[in-house]
Every structure is written in structure tokens, then in C-alpha cells.
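1. Please work out how this folds:
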Amino acid sequence: MGRTDAWAFDPIIPFIYQPNCIERSYKGNYDRGHQLPSADRLATNEMNAQTFYMTNMTPQLDRLNQDMWAKLESKVRANRCSDTLYVVTGAYFGSGATTTTDGAGNVVPIPTNYFKVLLRTKSGTTGKQIKDCNESELISMGVWVEQKSYGNIEPPRSICMSVADIEAKTGFTFFPQVPAAVKQQNNPTAWGIN
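-> Here you go, the predicted structure:
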């Protein structure tokens, strides 16, 4: 299977709450930035097509989306394992957030930041659920990315922080069954970021 480019509205969310970028992207230098990457869901055409729902899109600067962010997504994909790799990706709208328009001319807010929080077992082969692992068996990390061009570079260590730091910035709680010490980790090298 491969990339479907099946741009569509999410059938379970009213269309009025979704951007309309089916035929064209956002105005300006913004791509239809996937939150869940297309390349992460290539097992079936149906799975891949769901990544093209408008509910999975945000206006992401083209030079961020196609350069450093794409490389970050590849680094995350390289951490697949027999145990589950948990990845939460989100957009953040901080002070100073601006707007653009979607392909149909509707006003859409532009995220000021993006984040990812990652969690998996260190070995990748425990065969256990996360809730059954002790803290020495788990590894986690967060990344906080500004809505800007970083250049066509590998993800820098400067975007890496702990999951606890991302929780503090967003107000969200991630991985509630995981010991707090695991969420304090920040070891980019263990995730392939040098």
C-alpha cells in the first residue's frame, strides 16, 4: 500500500467544524500539515485515507513540514518495536496566534507550536502492557517545536524536553498510568536525536 492523497472530510465530525482544504491548501506558505503522518499508516488504503481527513490537518509552514518536521517523523517511526510505541502529536495555540484561510476562504487559526510525546519500553520486546512495566523498563521524551522554518536539518536536541515539561506547557496529562519519574526523562540520543 502507499500514500492515497485521499483528501476528505472526517465523516464523524460535522463539516462546519473542519477546515476545507480538500482541493487546495491553506492560504500563504502553509501545507496541510498531517498530525498523524500518512507514512505511519500504510498497511491498508483505508488506514492511509483516514490520515487525509481534514480533522488531521493544521496549517503548517511548508518549510517546517517538508524539512525538519518530516525528519522528526522519520526518527519517531524508526522507534517502532514489538511492544507498542505511543506517540501523541498536537498543535498548540499560544499568545500571538494568528490566522489564515483554508482552501474555501474560511478563517482558520495557525498553531504557534507543535508537540510530540513519546513512550515505549526500552527493550521493545517485553510483551507487557505499559501499566505492567516498572519505571526501569520504560523510556519517554517530548518535543516542542515552534511554527517556523528550522531549515532542512535533522531534529535538534534543543526541541527535546521531558513529557512532564510538555504537560506543564499544555495543561494536558499524558500516560497517566506511568510513574512520574519516567515522564521526567529527556534522553534524545535514546530516540535517535543527536
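2. C-alpha from now on. contacts and neighbour counts both.
-> Will do.
3. how far away is the residue nearest to Thr101 when sequence neighbours are not counted from Pro59?
-> Distance criterion C-alpha to C-alpha, 6 or more residues apart in numbering; nearest residue to Thr101, sequence neighbours excluded, is Val107 at 4.4 Å. Remark: distance between Val107 and Pro59 (C-alpha to C-alpha, to the nearest Å) = 11 Å.
4. Equivalent analysis for Val87, please.
-> Val87 is 20 Å from Pro59, by C-alpha to C-alpha.
5. which of these two has more neighbours?
-> Set side by side, Val87 and Pro59 show more neighbours around Pro59, with 28 against 17, by other C-alpha atoms under 10 Å.
6. Is that one in contact with Gln35, as I believe?
-> No - applying C-alpha atoms under 8 Å as the test, Pro59 and Gln35 come out as separate, 10.4 Å apart.
7. Now for Met54, how many residues are close by?
-> Residues near Met54, counting by other C-alpha under 10 Å: 24.
8. wait, what's in contact with the nearest residue to Asn48 once chain neighbours are set aside?
-> Leaving aside its sequence neighbours, Asn48 sits nearest to Arg41 (C-alpha to C-alpha, 6+ apart; 5.0 Å). The neighbourhood of Arg41, defined by C-alpha atoms under 8 Å, 6 or more residues apart in numbering, consists of Met47, Asn48, Thr51.
9. Ser162 now?
-> Here Ser162 is in contact with Ser140, Met141, Gly142, Val143, Lys183, Gln184, Gln185, Asn186 (criterion: C-alpha under 8 Å, 6+ apart).
10. quick one more, to check against the first:
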Amino acid sequence: MAKRKSARKPRKKGRKASSVLSSVKRMFIGAFIVVACFIGFLFIYDYFAPVEGHKPVVSEEKKPGVVASEKAVAGPDQKAQDKTPAKKVPAQSSTKTFKVPANTEIPRLKEKRREQVIKHEGYTVSYNSDYCIANWVAYELTATEAKSKKTERSNKFVPDPQVKGATAMNEDYTRTGYDRGHLAPAGDMKWSAKAMRESFYLSNICPQKPKLNRGIWKELEEQCRLWALDNGSLLIVTGPVITSDMKRLGKNRVAIPKSFYKVLCYHTEKGYKGIGFLFENRDYEGSSLKSMVIPIDSVEKVTGIDFFPSIPDDQEKEMEATIDWSSWSF
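-> From the prediction side, this is the model:
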């Protein structure tokens, strides 16, 4: 009898141990399921819940997707161009904010010329790979953007990643005596960090004489911000005058424009108001901006570009043929 009892004891211990292991196993599985469900809940909540602080800074009238530029080193004169003079905007104005119709800011080439149209956050560029510079750069500058100080100047010039074909490089400008001159200025892009970075893409840059880039050209950029503040919104098209006899610089043979243009347009209750400028690639010390004003028609004849093709023809012709001096304060 004693032997039988001693034989049964190990069985009870084995059953008890097995029962404990099963309980531990069930507890472990249960805990795992709870943790997995909790993690799944957090993932689903994070995916569907609205995230604050990530609203796009682009205005409703702007459509992101264009080209820009980056800068490496800027002299004190170049950095000073982003300091926009302070000017108060009237609390009430008869001027309406310019509501940009679809593609209004996209000019049209009248002559056969190579172009790749690229949209960036703050501007659109028509890039010409034959010359490694733009045919034109166009953008809308609103009053809100003109007074924004949201982001600092980038100062890092880089090739445009969207450009197909030949492109300029920083080395092309090294020790040439030319500035990397912005077409869409960095000072107009402070409303967005992305727009600022893209304004330094080399597709938005042209070789400019330092005294032009840091002189009357910078003065016109500052004046444009004031006009945007006054009128609510301003359409700007700017670029080099493309000619077949331009000299080249650097390994990538970047064309050196002989002259540059800028045309501006805004809308009021009385219709569209436009103005144009044309500068040779040289110093204009002592010249006033007002003395450089010409009709947009004159700029179109020199450049072979229809700057505002989406504006109704009758209004476009009137705006481009004359200058309404009362609409532009200097």
C-alpha cells in the first residue's frame, strides 16, 4: 500500500505545475492582447485625429508646385535687400484684393523658344536649358505675404531638382564678378520656409552686375512690396531679355543677359493697372525708379512674351499701352 501512495504523489505535483503554467500562459496572452489593442487604438487615433499647427501657409489663390533657388554666401548689400521699409496700410481702401483667375500668372511665349514650366511654392518659372536661365518667373504677391516675417533668409543656392537638362551650378559664378541675382526675390518669400528655400534654386537666378543687383533692382523689389501692401495683391513677371548673342560664364555656359525686365499688374474697381521696367545689366547709380517706367507693351516687344494672356483682351490692351501715373506712388 505504501508503494502505491508514493507512486501517486508525483502525478499530483505534475498536474499542479501544469495548471500553474497554463494560468501564467493565459495571463501572458491576455496581457499581450490588451497591449496590442491599446497600441492599435493609439495608431488609429493618431491617423484620424486632426493635427494642429500644420496648416499650409499658401493663400487660397496660390497653387504650390513651382521652381525656386538657394544661396551660399551673400554680402551685406545683398542681405539688406530683405529689409522692407515700414509702411502702414489704410484701414479702408476702395482697392479690391486681386482674385487671380486660373493661370492668370502664366505668361505665354510669342516666339519659339525652349522652355520647361515648373511650379514651386511661391512662384512659377519658365526655364530655358539652352541658356541655363529662365525665360520668365511669375508670381502673385499678396499684402499678407509682403509684410510677413515668418522665416529668415536661406542664403543657400542649389540647382533646381525639377529642372530637366542643362543647369547652372554655383561654381559657374565663382570669381566671375557677377552676383547670383534673384528673379523672384527672397524678400517676397518670408511667408513660407519652403518658398524661401525654393527662391534660391539656380533656375530663379541670373548673372547680374553687383551694382544692378544691389542697387536699383533691389530698390524695385522693395517698392513692389509697398505696392502689394497698398493694393492688396500684385502680379509680378520678371526675367532676363533672351538674345542669341549673350556671353556665357562657367563650365555650364550660363548665359549673361544684357538686360532684365519686370512688369506689374493689379486690379481695382476701375479695372487693371499695369506698369513695366527695363534695365540694362549695369549700374544705375543716381537714376530714379520713376524715370525707368515704360508701358508693358514696350517690354513685350523686346522680350517676345505675352505677360497677361488670361486678362480679357480689351482690358489687357488698355492696361499695357498706357501708364496711369495716379495708380503708382513712388
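11. Where do the strands of structure 2 begin and end?
-> Listed in chain order, the strands of structure 2 (DSSP state E) span 108-109, 116-119, 124-128, 133-142, 179-182, 205-208, 233-240, 247-249, 254-256, 259-268, 271-280, 293-294, 305-306.
12. Map the residue nearest to Asn48 of structure 1 across to structure 2 for me.
-> Under the alignment (TM-score structural alignment), Arg41 of structure 1 maps onto Met189 of structure 2.
13. Next up, the contacts around the spatially closest residue to Asn281 of structure 2 that is not a sequence neighbour.
-> The shortest distance from Asn281 of structure 2 to any non-neighbouring residue, by C-alpha to C-alpha, 6+ apart, is to Ser259 (4.9 Å). By C-alpha under 8 Å, 6+ apart, the contact list for Ser259 of structure 2 reads Pro240, Val241, Leu278, Phe279, Glu280, Asn281.
14. Just the closest of these to Phe330 of structure 2, please.
-> Nearest to Phe330 of structure 2 among those: Leu278, at 16.8 Å, using C-alpha to C-alpha.
15. list the contacts for that closest one?
-> Here Leu278 of structure 2 is in contact with Ser259, Phe260, Tyr261, Lys262, Met292, Val293, Ile294, Val299 (criterion: C-alpha under 8 Å, 6+ apart).
16. In contact with the most centrally placed residue in structure 1, which residues are there?
-> Nearest residue to the geometric centre of structure 1 (C-alpha atoms, centre = their mean): Thr89, 3.0 Å. Neighbour list for Thr89 of structure 1: Gln35, Leu36, Tyr114, Phe115, Lys116, Val117 [criterion: C-alpha under 8 Å, 6+ apart].
17. likewise Leu72 of structure 1?
-> Glu154, Pro155.
18. aligned partner of it in structure 2?
-> Using TM-score structural alignment, Leu72 of structure 1 pairs with Leu220 in structure 2.
19. Against Met246 of structure 2, how distant is the residue nearest to Asn281 of structure 2?
-> 10 Å.
20. Find me the equivalent region of stretch 133-145 of structure 2 in structure 1.
-> So stretch 133-145 of structure 2 sits over no part of structure 1, by TM-score structural alignment.
21. Enumerate the positions of that stretch that are buried.
-> Applying a neighbour-count criterion of 16 or more other C-alpha atoms under 10 Å, one finds Ile133, Ala134, Asn135, Trp136, Val137, Ala138, Tyr139, Glu140, Leu141, Thr142, Ala143, Glu145 buried in stretch 133-145 of structure 2.
22. I'd guessed the fifth one sits against Ile118; true?
-> In this case it means Val137 of structure 2. No - counting by C-alpha under 8 Å, Val137 of structure 2 stays clear of Ile118, with 9.6 Å between them.
23. any common contacting residues for the two?
-> Shared contacts of Val137 of structure 2 and Ile118, counting by C-alpha under 8 Å, 6+ apart, come down to Thr124, Val125, Ser126.
24. Which residue ranges of structure 1 form helices?
-> 45-50, 62-63, 69-77, 163-170, 180-183 (DSSP state H).
25. now the ones you listed in CSV, with distance to Asn20 of structure 1?
-> Shown next, in CSV, are the helices of structure 1 (distance: least, C-alpha to C-alpha, whole Å):
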stretch, distance to Asn20 of structure 1
helix 45-50, 15
helix 62-63, 18
helix 69-77, 23
helix 163-170, 26
helix 180-183, 37
